[in-house]
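> Predicted coordinates and the sequence they were generated for:
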Amino acid sequence: MNVEQARFNMIEQQIRPWEVLDQGVLDLLAVVHREDFVPPAYRALAFVDMQVPLREQGRNGQCMLEPKVEARLLQELQVRKHEKVLEVGTGSGYMAALLAHQAQQVHSIEIVPELAAMARENLRRAAVRNVTVHDGDGARGLPGQAPFDVIVLSGSVAAVPQALLDQLKVGGRLAAIVGDEPVMRASVYTRTGEREFGHVEVFDTVAPRLLGFDEPPRFRF
């Protein structure tokens, strides 16, 4: 496989047509090598328009999101160099690496120790030094490091916990994929005041659930 041609095709044929036109984001996708964060068994899928499993046989659904989804979330958040970011769901560390190139500091939480260890090693090999990977339950955030300018949920949730929204600075943004299959929407929440939050729905997609988040009760008849 011609890796650079595959990377170019990913950007030009998948990501740009998905309304990702921010040149800074497009340039970043060429700089951070996605293939270095894909498990060896799935490396041939690094540039394919699909979710890539992170564990054997896709256990618990953990995966890398489609490249176009990751890119669109980055574009919507408009992360700046002075900002502090929290990511929930480290996975392979790829999204954390992208965020690290845009932000001053990234804290990323992973509930599966095996994945946290993999992400640390991937980030070390990629010489990404401004990311700290934490083992733990991302639904609670990181109160000790709050407030954050940006929070990213790298997976889906039924609803965004208030505990995470409360860890945003005023003016801070949180991106999450919210809802239940078959209808989920990527949404960006903005803290507009001490107790005020606004949000916009930016695109439809489907993503595996983040572990550790509450699910709404199901009706029984």
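Cool, the structure landed.

> Going by C-alpha atoms from here, please, whenever you check contacts or count neighbours.
Fine.

> what's the distance between the residue nearest the centre of the chain and residue 173?
Nearest to the mean C-alpha position of the chain, by C-alpha atoms, centre = their mean, lies residue 154 at 3.2 Å. Distance from residue 154 to residue 173, counting by C-alpha to C-alpha, to the nearest Å: 14 Å.

> Around residue 21, count how many other residues there are.
Number of residues near residue 21 (other C-alpha atoms under 10 Å) recorded here: 14.

> here's the one I want to compare it with:
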Amino acid sequence: MDIELARFNMIEQQIRPWEVLDPGLLGLLKKLPRELFVPPQDRDLAFADLNLPISHGECMMQPKVEARLTQALALTSADRVLEVGTGTGYLTALLASCCAQVTSIDIHGDFLKPASARLESLGIVNATFEEGDAAEDWAENDGWDAIILTGSVPVPPHAHRNRLAAGGRLVAIVGQSPIMEAMLYSRNDVGELTELSLFDTSLPPLINVRTPSAFTF
């Protein structure tokens, strides 16, 4: 496989048509070696338009979804970011390349060391990794400038939204299969929250996220 041609086609045929047009982000997508973060047996699928399975039943999101969610966060070089769900660390690397600091949480402890090593190999040193269950909340800190959930949640993530600083943004895939949508939640300078539907998609749920009980009559 011609890696550089595959990367070019990913950007031009998947990501740009999905209205990811930020020049800085497109430059990072061209530069960041996604193939480094893909399981070795699946390297030929590193740039494919699909949710790529990894271990523990988890997956890497479609490249266009990762890119669109990152663009929606509108990260700045001063932002502190919480990522819920490290996976292979690719999205962590993308986020860290756009902001001041990323804290990435994963319930699977065996994801963390390899992800950290991949970032270090690229000279990305502004990310920290912690093992824990942040499906419902992460109470270790408040005042995040941006939060991203890398698995779906059945209802809006109220606790995580409450962790946002003034001006903070959160992106999450909300709903239950087959109906899910990517949502952007923003907190303004006086603490009011707004929400915006970005696009329809589908993503496996975060482990241990609670599903509301169905009504019974």
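Structure received. Computed from a predicted structure; not experimentally measured.

> Find the nearest non-adjacent residue to the residue nearest to the centre of structure 1, please.
Nearest non-adjacent residue to residue 154 of structure 1, counting by C-alpha to C-alpha, 6 or more residues apart in numbering: residue 89, 5.3 Å away.

> Looking at the alignment, what corresponds to that neighbour in structure 2?
In structure 2, residue 89 of structure 1 lines up with residue 85, judged by TM-score structural alignment.

> Is its match in contact with residue 149, as I believe?
Yes: Residue 85 of structure 2 lies in contact with residue 149 (C-alpha atoms under 8 Å); the separation is 6.6 Å.

> Looking at those two, which has the bigger crowd around it?
Per other C-alpha under 10 Å, whichever of residue 85 of structure 2 and residue 149 has more neighbours is residue 85, with 27 against 24.

> and the alignment partner in structure 1 of residue 50 of structure 2, how many residues sit next to it?
By TM-score structural alignment, residue 50 of structure 2 lines up with residue 50 in structure 1. Applying other C-alpha under 10 Å, we find 15 residues neighbouring residue 50 of structure 1.

> wait, what's in contact with residue 50 of structure 1?
Taking C-alpha atoms under 8 Å, 6 or more residues apart in numbering, we find residue 50 of structure 1 in contact with 65, 66, 67.

> and the aligned partner of the second one in structure 2, how many neighbours does it have?
Here residue 66 of structure 1 is matched to residue 62 in structure 2, going by TM-score structural alignment. Taking other C-alpha under 10 Å as the neighbour definition, residue 62 of structure 2 ends up with a count of 19.

> Then residue 136 of structure 2?
Quick note: residue 136 of structure 2 (other C-alpha under 10 Å) scores 17 neighbours.

> Tell me the spacing between it and residue 205 of structure 2.
Counting by C-alpha to C-alpha - residue 136 of structure 2 and residue 205 of structure 2 are separated by 12 Å.

> And for residue 8 of structure 2?
The spacing between residue 8 of structure 2 and residue 205 of structure 2, counted by C-alpha to C-alpha, is 30 Å.

> between the two, who's got more neighbours?
Each of residue 8 of structure 2 and residue 205 has its neighbours counted (other C-alpha under 10 Å); residue 205 has more, 22 against 14.

> counterpart of stretch 106-117 of structure 1 in structure 2, which residues?
So stretch 106-117 of structure 1 is aligned with residues 102-113, judged by TM-score structural alignment.

> how far away is the residue nearest to the centre of structure 1 from residue 212 of structure 1?
13 Å.

> Next: residue 197 of structure 1.
Noted for residue 197 of structure 1: a distance of 24 Å to residue 212 of structure 1, by C-alpha to C-alpha.

> can you give me the helices for structure 1?
3-9, 23-31, 67-77, 94-102, 113-125, 162-165 (DSSP state H).

> Make JSON lines from those helices and add distance to residue 218 of structure 1 to it.
Listed next are the helices of structure 1 as JSON lines, based on distance: least, C-alpha to C-alpha, whole Å:
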{"stretch": "helix 3-9", "distance to residue 218 of structure 1": "42"}
{"stretch": "helix 23-31", "distance to residue 218 of structure 1": "39"}
{"stretch": "helix 67-77", "distance to residue 218 of structure 1": "29"}
{"stretch": "helix 94-102", "distance to residue 218 of structure 1": "32"}
{"stretch": "helix 113-125", "distance to residue 218 of structure 1": "30"}
{"stretch": "helix 162-165", "distance to residue 218 of structure 1": "21"}
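
> out of those helices, deepest packed?
helix 94-102 (a mean of 24; mean count of other C-alpha atoms under 10 Å).

> other SSEs contacting that helix?
Other helices and strands packing on helix 94-102 of structure 1, by 3 or more C-alpha pairs under 8 Å, 6 or more residues apart in numbering; DSSP states H and E, are helix 23-31, strand 105-110, helix 113-125, strand 131-135.
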